[in-house]
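Chemist: Got a predicted model here, sequence first, then my questions.
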Amino acid sequence: MAEDLLRYDILIQDALRGAVKKILAEVNRTGLPGEHHFYVAFETTAPGVRVSQRLKERYPQEMTIVLQHQFWDLNVGEHAFEIGLSFGGVPEKLVVPYSAIKGFFDPSVQFALEFDPGKTAEELPEELLEAVEELARAEQEADATLANATPVEAKPVDKTESEEIAANAEKSDNGGEVVSLDAFRKKP
């Protein structure tokens, strides 16, 4: 058998990654149509991937995200996409280069693509890699700042203090008026 000098396998994978990029761009432009939703699996260790340290610890090699009801700030770039998702009630911002994607699945129409993340002709631009590193450094600095912060203990408010606050609010002359809920209740 002749040697494949053109590397059709890489060309096809890059073309299919381009299809994923076009699908995400359309969703970014118009929203998810009908029952469509996506599972996107990617390598968390691939160059250019940005996930929080918390997620890296939980998913050291690979993770799958779901784009369905609750995602925000989808930004489809030339080499990667960014998205906001919630993990256990904690909002996170992810950056996923298309070259890191291992799988794309839309169960509403049984459409699936599978990729070999190591096989791509695309090289990530240096500025994307630097931006991801800078964001990771900023996140680590913010985490260190929070870890070193002195906790402030909440002081309980007693009933007389809360009544005083409410009385002062009623007296304030800022144009507002305090109305009790009883004013809106139906009277017999």
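Modeler: Looks like it came in fine. Note that the coordinates shown come from a computational prediction; the quantities given were computed from them, not determined experimentally.

Chemist: From now on I want contacts and neighbour counts done on CA atoms only, so please keep to that.
Modeler: Fine.

Chemist: all helices of the protein, in order?
Modeler: Ranges of helices in the chain, per DSSP state H, are 8-30, 53-58, 126-148, 159-171.

Chemist: Could you save those as CSV and add columns showing mean neighbour count and distance to Val96?
Modeler: CSV is the format used below for these (neighbours: other CA atoms under 10 Å; distance: least, CA to CA, whole Å):
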stretch, mean neighbour count, distance to Val96
helix 8-30, 15, 11
helix 53-58, 12, 13
helix 126-148, 13, 10
helix 159-171, 12, 49
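
Chemist: another structure for you, compare them:
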Amino acid sequence: MSKTIDYGNLMHRAMRSLIQQVLSDVQQDGLPGQHHFFITFDTMHPDVEIADWLSDRYPGEMTIVIQHWFANLDVTDEGFAITLNFGDNPEPLYIPYDAIKTFVDPSVEFGLRFETQDDDEADAPRDVAEAPMEEMVEPDDTSDDAPREAEVVSLDKFRK
């Protein structure tokens, strides 16, 4: 038995479970109201499945927007599959929860950020809303609504 409780990993598991529940609700009922999601994920994660041209264009990480047009949302215990439209080209993606770096719903100023011990920028946290625009991939988003700054939950205080 461990001598300490690993609150950081317990919180990560709980937050990923929250994302799974939110996406499951969207799969069943669609996006309610003005809700939409910015999800940044590690494109190099071994279980991520995206088109080669997307991984070439976004080596390391990519941010997708789930808002106006998406199809085939399939939520599982390990991750989710979704088809998004990139310049009139529907592309299927599979994103495991372990690959997610940030999850933001700017409509209600909610955000989660997952950090790892070996993250080079762990000592210099960056607000999700300040991510450079070239990192944002907005599939055919026709909305004029600019994302509002989101509250980001950080797990730094649980680390040794």
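Modeler: Ah, there it is. Here the structure is a predicted model, which is why all the values come from computation and not from measurement.

Chemist: Superposing both, give me the TM-score.
Modeler: TM-score of the superposed chains, computed with TM-score structural alignment, normalised by the length of structure 2, equals 0.69; 117 aligned residues with a CA RMSD of 1.7 Å.

Chemist: ok so, going back, compare the helices of structure 1 and give me the one nearest Phe104 of structure 1.
Modeler: Closest to Phe104 of structure 1 of the helices of structure 1 is helix 8-30 (CA to CA; 7.6 Å).

Chemist: Of the helices of structure 1, which is nearest Gly103 of structure 1?
Modeler: Among the helices of structure 1, helix 8-30 sits nearest to Gly103 of structure 1 (CA to CA), with 9.8 Å.

Chemist: In structure 2, which residue is most central in space?
Modeler: Residue closest to the average C-alpha location in structure 2 (CA atoms, centre = their mean): Ile39, at 2.5 Å.

Chemist: Phe80 of structure 2 contacts Pro96, correct?
Modeler: Yes: between Phe80 of structure 2 and Pro96 there is a contact under CA atoms under 8 Å: 6.3 Å.

Chemist: Counting neighbours, go ahead and name the busier of these two.
Modeler: Counted by other CA atoms under 10 Å, Phe80 of structure 2 and Pro96 do not tie: Pro96 has more neighbours, with 22 against 19.

Chemist: How about the more buried one, nearest residue that isn't a chain neighbour?
Modeler: Excluding the flanking residues, the one nearest Pro96 of structure 2 by CA to CA, 6 or more residues apart in numbering is Gly79, at 3.7 Å.

Chemist: so who does the one you found touch?
Modeler: 20, 94-98 (CA atoms under 8 Å, 6 or more residues apart in numbering).

Chemist: Closest to Tyr7 of structure 2 out of those residues?
Modeler: Of these, the one sitting nearest to Tyr7 of structure 2 (CA to CA) turns out to be Asp98, at 16.7 Å.

Chemist: ok so, going back, do you know how far the residue nearest to the centre of structure 2 is from Asp6 of structure 2?
Modeler: 25 Å (CA to CA, to the nearest Å).

Chemist: same check, this time on Val108 of structure 2
Modeler: In terms of CA to CA, Val108 of structure 2 sits 30 Å off from Asp6 of structure 2.
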